[in-house]
Each structure stands twice: as structure tokens, then as C-alpha cells.
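*Asks:* got a predicted structure here, sequence first:
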Amino acid sequence: MIRSCTDNIQKISLANNQIKALSNKFFLTFTQLREVDLQGNVLTTLPEAVGNMQHLISIDISKNKLTVFPERLTDVSSLQHISVEGNQITDLETLSPMDLSFFYSENISINPTTFFNDSRNLTFLPFYQHSLAVASVIILAYVLIFLLCMLGNILVCFIVLKNRQMRTVTNIFILNLAISDLLVGILCLPITLVDNLITGWPFDVVICKMSGLVQGASVSASVFTLVAIAVERFRCIVYPFQRKLTRRQAIITIAFIWALAVAIMCPSAVTLTVSQDVLHFTVDEHNVTSPLYTCWEAWPDQSMRKIYTTVLFSHIYLAPVTVIVIMYTRIAVKLVKPPASIRDAHAEDESRRVFRRKLRVVNMLLMVALLFTVSWLPLWILMLLTDYGNLSAAQLDLVAVYVFPFAHWLAFFNSSVNPIVYGYFNENFRRGFQAAFKMGLCLVDEPPQPRRNGTWKHNRVFADRDGPNAQGNGRREFCSGQQRDELVLEDLD
């Protein structure tokens, strides 16, 4: 009869009764308890039977005389709230790591003011890293470059693929650059934004590995593509009579670029993992504790991580940027001298016009390379600084919370700014963008148009057609595949 009565009791309050001890019989009798209030007593421990309370959701043992945390509470899988403030718990060394994980995995809500004042220096971190105002600025900044990245690079892909005249060797490389930027924008930018706003890693290990691999491979493919463009321009301008790269060879080069980019990032993808930090956890505005997970590279030795970071820096930043600088320096030296004087006045005028267009294209490609160098430099400096700078915990926290979001934003900005550079420097891309914005995208593929007649002399094109109506027919000619006097990039070969 007593047992049937106690089975219906789900909440008991024994607060402020000066109770010195509870026996096992108490918890063995009231097995259906969901809430127990024992605050304001003089308890120094809890009985072993408390670990069998499989329906217990909340227990308040605050303002007692506890000196160690009741370890048996970690066996209660249903427990969601523990209040232990006002005790004298100063040491958690008696708890094993598995016991400590209890506080994270079950979303235990506790008062951290007096509980975690122990020798292990367990740390509480705010779930949201920034105030609402700062977070709003970060979100707006990331959304802006995300939209620019999507719109601009999709238009670049459309223009190059739609118009046969735009499928040149250099434009194929630019298409590859746009695809890699799209991958960064779609798969990396949103994940990085969330990671910069909240503490810890909110996703699973698959996204951790995928994000690192895709971002690293896309960046590697971008810089290798910039190197390929620089070398191709160098060969065409400095050594104009050498055999030019065909479109088939360009596609093979791009395939090799992606294979190399994925290969160089494989060690990162293999070592990336998600693990729980048993000495840190997050607390939200409702004082609810959550586990802290981090996405990190689990190298067997820390020195191996430093070596790998150095290899990445040298192979996908320092060495490629050096090659690009050398190539464009040689091109600049070649183009400093104006074209040689030609007796025929018309031919000489066309030669100078082609020279100016060639210089404009080189300026465009040089600007793309320069923007890449400047955009990614801060992030590389931070990564090297965290590995070699011997920063203190406070300095690392400052860098992670405030500096890394800006460095990531600047790096992602590079993926959205390239289409703007193309539109500013190149008439063909500019006319393609204008046609798209005027809803003039050509949805019907028209038969190919014959190329305009022209005279080729010493790597220069001399157009036979010109007229005052050329500008007005820009969108129609773009849709039909015809080209005006403005040269596509391949015309400079």
C-alpha cells in the first residue's frame, strides 16, 4: 500500500530543514521522483541510491556542505538540471573524464559561479561570441559577399559557356576560377559564418572534413589557375611565335590543377576531426550548458601540423605568387615598349589599338592576381602566427573571436570581386553582364556565326569592320556569337 502511494509522487521539497544525511531508503522508496529540492540543509554527501533515479530531471542541492560533487548523479541519464551553488566544491579530480562528459552530453544546466572553482580550470564560454550589434554587422558583410559571389560568378560561367567566341584558352581558365569561387561561396562561406558567430563546432565530422577539403582545394585550384593564366599570357606576349596552348590542352591542365589541389589538401582532410573538449563548455543566455566540440586537425605531433602549414603556405601562396610576379614583370617589360612604327597609317593605327587592348587585358589579369595576394595574406599571417607565435590563451581568444572573422571575410571577398574586375577591364564580359541585367539572356542557342575577317601579323589582329552602330548592336552581337572590334582574350595570342 505504501509502495503504491510513493509511486505517484514525482516532486518532493525538503528545503531548509537542517537535514544532515539522507539514507538509501529515501531514494529506493520514491523511485518515480522527477524533482527533488534539498537546498538549505547541511548535507555533506548523497547516498549511492541516487544513481538509480532514472526518472529524475531536476535536483537542487544548493546551500549545503558538499565538498565533492556527488559522483552518482552522473549515472542519472534523465537529469537535466542540477543546482549546486553555495557549497564548498573546489576539486573535481575524483571525477573521471567520462564523468566530466556528463555535464556536456546531457545539456546539464548548473550555476557556474561556485561550482567550477577547481584545479582543472574548467572554463565556461558564451554560446554566442559577439553582441547582437557586432553579429549583425558580420552577418550583413558575409551575406553581401555571398550574393556578389553567386551572382557574379554564375554570370561569368554563363557568358563563357553561352558564347562560343568567349570559349578561349584564357577564358577557360577564368571559367575554372569562377567555378572554384562558386564552390567556396556555396560550401565554405555559410559554414565559416556560423563557426565565427558561435563558440565551438556546431556540425558533424563529415562537414568538418568537407569544409576543410573543399575550401583548401578551391583556394589551391584558384591560385594554380592564376599561375596557369600568368604563364599562358607570358608565352603569348613575350614569346609570341611559340606554339599556343589549345583549348584541349587547357582543359587537361585544369584537370591536373584540380587533382593537384585535392592531393595537397588530403592530409588536412584525413586529420580533420570533431572532438569534445571535456574541460570547456558553453553557456547560453538561459544558463543552459552545452557540450563544446571543435573541428581541428588531430596530428600525431604538433610539429607535424607546423610543417604542414609551412608546406601549404609555400606551395599555394608564396611560390605561386612569386611565379605570378615574375611572369607579369616580364610581360610589363615587354609591353613598356610601344609597337614598332609601320609605314601604313591604317595598319599602324590598328597596331596601337591592339597594343592598348592587350595592355588592358594584362592589367585585368594582374589586378586579379594582386587582389588574390592581398585578400589571402592576412589569413595566412594569422595561421602562421597561431602555429609559430607562441600566443597566450587570451591572445588566441582575441584573435579567434575578432581577427579571424575579418580575415576569413577578406579571403572570401576575393571570390566575389573577380567578376567585377572582368566587367571593368573587358568589354566582352561587360556587355555580357549588361545583357544579363537587361533580361537579355539568350535562351535559344543560335547557329555559330563565321568569324570576322582580319589580318594576322606578328601576334596582332587587324579588324576589317568598324562602324558607329557597333555599340548599339552589342547585346545582339553577344547573343548571336558575333564580336565587335573589342577583342576577346584569345585574340591577343
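*Replies:* Cool, got the structure.
*Asks:* contacts, neighbours, all on C-alpha from now
*Replies:* OK.
*Asks:* how far away is Asp195 from Val283?
*Replies:* Distance of Asp195 to Val283, computed by C-alpha to C-alpha, to the nearest Å: 16 Å.
*Asks:* now swap in Phe413 and tell me
*Replies:* As for Phe413, its distance to Val283 is 32 Å (criterion: C-alpha to C-alpha).
*Asks:* another structure for you, compare them:
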Amino acid sequence: MNTTLDPLSASLLYNEEDGNKTFSNLFEQPDWQVALWAIAYTLIVIVSVVGNVTVIWIILAHKRMRTVTNFFIVNLAFSDASMATFNTVFNFVYALHNDWYFGLGYCKFQNFFPITAMFSSIYSMAAIAVDRYMAIIHPLKPRLSSTTTKVLIGLIWAVAFALAFPQCYYASTKFFFPRTVCMVEWPGDYGGKHQLSLVGRRLWGSEIPGEASDHYQNHIQAKRKVVKMMIVVVMTFAICWLPYHIYFILGSFNKDIYKQHYIQQVYLTIFWLAMSSTMYNPIIYCCLNQRFRSGFRKAFQCCPFVKISEEDNMELQHMITLHMRRSFRTETASVVVRNHASDPEDTTSTLIKA
């Protein structure tokens, strides 16, 4: 049986001198250092929970914001808030003292639900990418309905639960005097470039003839903003989690790195960076999207330095419908460009009739 211990399992040094057995912790930190780390990790939890809950409220409380993309963003926000709530603090305490205080039940839970939330985050970003692809490459095809979107979100969570369950099933606590560790004991001895270019050409190089072109280009600009926003979200996620995975990859080849005196500070740093990925998305939405920015102003209008304008209310409440007609030289046609309530900001419906 191959036993997977926590990354700081080497933190206890066993000495035997003159027949006396003593145990010492190589990675004990002074109180001021623990306090600084506690502040840093608390910041993640506060910003992540407040920010992501606000994002969920902005979307669900305003009909104009209930689009296909935004429903997946709700799922992403819920996953991030769950990760920050159930994973950050407990693993921080565990990493500080390398002693599991929370029992077998929570050992299994923290090896299950936070990992489920991570899978859900990844699949939500993938679903948003597919939705953007369909909106840009096939704008005339029917979009996902609200019911279908909710079914897909349920499927995302079902797959995430299934993938995380083995981690929960094999999680256990072991007592190694004078501490307890939470670990996973695995059985046995093992523990689209072309399409991207197509999206880019269609999104940044498309035009249509006639009077509808200017209005259509406005919608293209809106689509570009959404795509840029999601590119930033995905890149931020990748940057935050890359050092964390590199750390464990290196450790799998050379376990001696876990015995270095500096390794606890390295681990706390890269774990902070990984967990901080849960708090950046609301900031990105606020900076890159006018409607989310208006929603945040509305959510925090009680604060003395936040002022909400009539323009902010209009951004969140009002729908715009514009009909334009054009007679082409080769044949008579009608071009109808609508800003749909089902996807008001980033979806253009173009209908051509002979």
C-alpha cells in the first residue's frame, strides 16, 4: 500500500541520544510570523466570500443579468466561495503546526468538498468557453435555454462529486506520536488551436454590410469584452495554481525537499497563492464589466464613499430592442438586430430573410 502523507510530514525530527527519545518540530514559527500569515489567509476568506456572494446576488437579483454565461459565473462564484470557506482556514492551521485537530469526519470532508468545488470551477470555465464559442462562431443557432443551463450545472456538480469521491473514500487520520495527520492512502502502487484561431478571426475581424454594421460592431465589442474578461479569469486561475502543482511534482521526485528548513514558508506562500485564486474573479468582473461594476456599487451603496447613479440602475434594469432594415442590391432582405433579454450584453441575434 502506498501511503500519501501531508507535504510537511518531515516536520518532526526524532532524536535518540543516550537512550533518551525526544521529538522536536523543525518548523515552529514565532508568534508574530503566525499572526502575519493568519492575516494574509483571513484576507482571502473575507474578500472571496464577500466578493463572490455579491456576484451571485448581482446576477440572480437582476433579470437582465440572468444570461447563459452569467449562470455559469454564478456556479463559478459559488465554487470559489465554498473553496475559501471550507478549505483555506483549515489547511492553513494544519500547515502551521502539521497536526490535524479536526477529526476523521472533517478529514474526509476537506478531501472531498473543496476538491469537488475545484472541479466545478474548472468545468464552469470550460462551459463558459464553449458558450462563447457558440455565440461567436454560430450566432444564428439557438442558445442554451435557462432550463438546459441549469441541467448542465447539475451535471457539472455530479461529475465533480464522482471525481472527488475516491479522495474522500481513502482519506484517513493516522496518529504519529505526538501528532495526528490527515492523509490519503491509495490502494496499490499508484497514488483546440485551430478553433481558437477561428474564434479570434470571427471575433476581431467580422463585419456585415449596410446600415446595421455600426450596431452590429457595438455588439461585437461587447462580445470581445466578455471574452477578454474570461481570458483574464482563466489565466489568473492558471498562474495561481501552477506553483502549487509544481511543488508536489518536485516532491514526488525528491522527498528530501520536505525536510528543508525553508519549506514551510514556501508551502504557506504557494498555498496562499493557490487559495487566493478564489478572490480575484469578483475584482476582475468589477474592473472589466460595466454591469458588474454597477452591481457592486448598488450592493455597497450603504458605504459612505460609494455612490450609485441613474446610469447604474439603467445598466441593471433596462432592456434595449432595436430593429433595423436594409435592402441589399442583389435581393430584398430584412436584417433584424436585437439585444435579447436572454443574453443582453454579449449576444447579437442576426436574422436574414429572403
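*Replies:* Received, thanks. Computed from a predicted structure; not experimentally measured.
*Asks:* ranges for the strands of the stretch 351-493 of the first structure?
*Replies:* Using DSSP state E, counting those that start in this stretch, the strands of the stretch 351-493 of the first structure run over 454-457, 460-463.
*Asks:* apologies, that question was intended for the first structure.
*Replies:* Taking DSSP state E to define them, one finds strands in the first structure at 11-13, 35-37, 58-60, 81-83, 123-126, 272-283, 289-297, 454-457, 460-463.
*Asks:* can you put those in a markdown table and add distance to Leu377 of the first structure and mean neighbour count?
*Replies:* Putting the strands of the first structure into a markdown table (distance: least, C-alpha to C-alpha, whole Å; neighbours: other C-alpha atoms under 10 Å) gives the following:
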| stretch | distance to Leu377 of the first structure | mean neighbour count |
| --- | --- | --- |
| strand 11-13 | 60 | 14 |
| strand 35-37 | 56 | 18 |
| strand 58-60 | 51 | 21 |
| strand 81-83 | 47 | 20 |
| strand 123-126 | 30 | 16 |
| strand 272-283 | 23 | 19 |
| strand 289-297 | 21 | 22 |
| strand 454-457 | 41 | 11 |
| strand 460-463 | 37 | 20 |
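*Asks:* of those strands, which approaches Leu140 of the first structure most closely?
*Replies:* strand 123-126 (21.8 Å; C-alpha to C-alpha).
*Asks:* sorry, back to before: so can I have TSV of the strands of the stretch 351-493 of the first structure showing distance to Pro338 of the first structure?
*Replies:* Converted to TSV, the strands of the stretch 351-493 of the first structure look like this (distance: least, C-alpha to C-alpha, whole Å):
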stretch	distance to Pro338 of the first structure
strand 454-457	16
strand 460-463	13
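*Asks:* centroid-nearest residue for the second structure?
*Replies:* The centroid of the second structure falls nearest to Ser121 when counting by C-alpha atoms, centre = their mean (4.7 Å).
*Asks:* what's the counterpart of that residue in the first structure?
*Replies:* The equivalent of Ser121 of the second structure in the first structure is Ser222 (alignment by TM-score structural alignment).
*Asks:* from Arg360 of the first structure, how far off is its match?
*Replies:* Ser222 of the first structure is 22 Å from Arg360 of the first structure, where distance means C-alpha to C-alpha.
*Asks:* what about Leu371 of the first structure, how many neighbours?
*Replies:* If you count neighbours by other C-alpha atoms under 10 Å, Leu371 of the first structure ends up with 19.
*Asks:* likewise for Ser392 of the first structure?
*Replies:* A count of neighbours around Ser392 of the first structure, defined by other C-alpha under 10 Å, yields 10.
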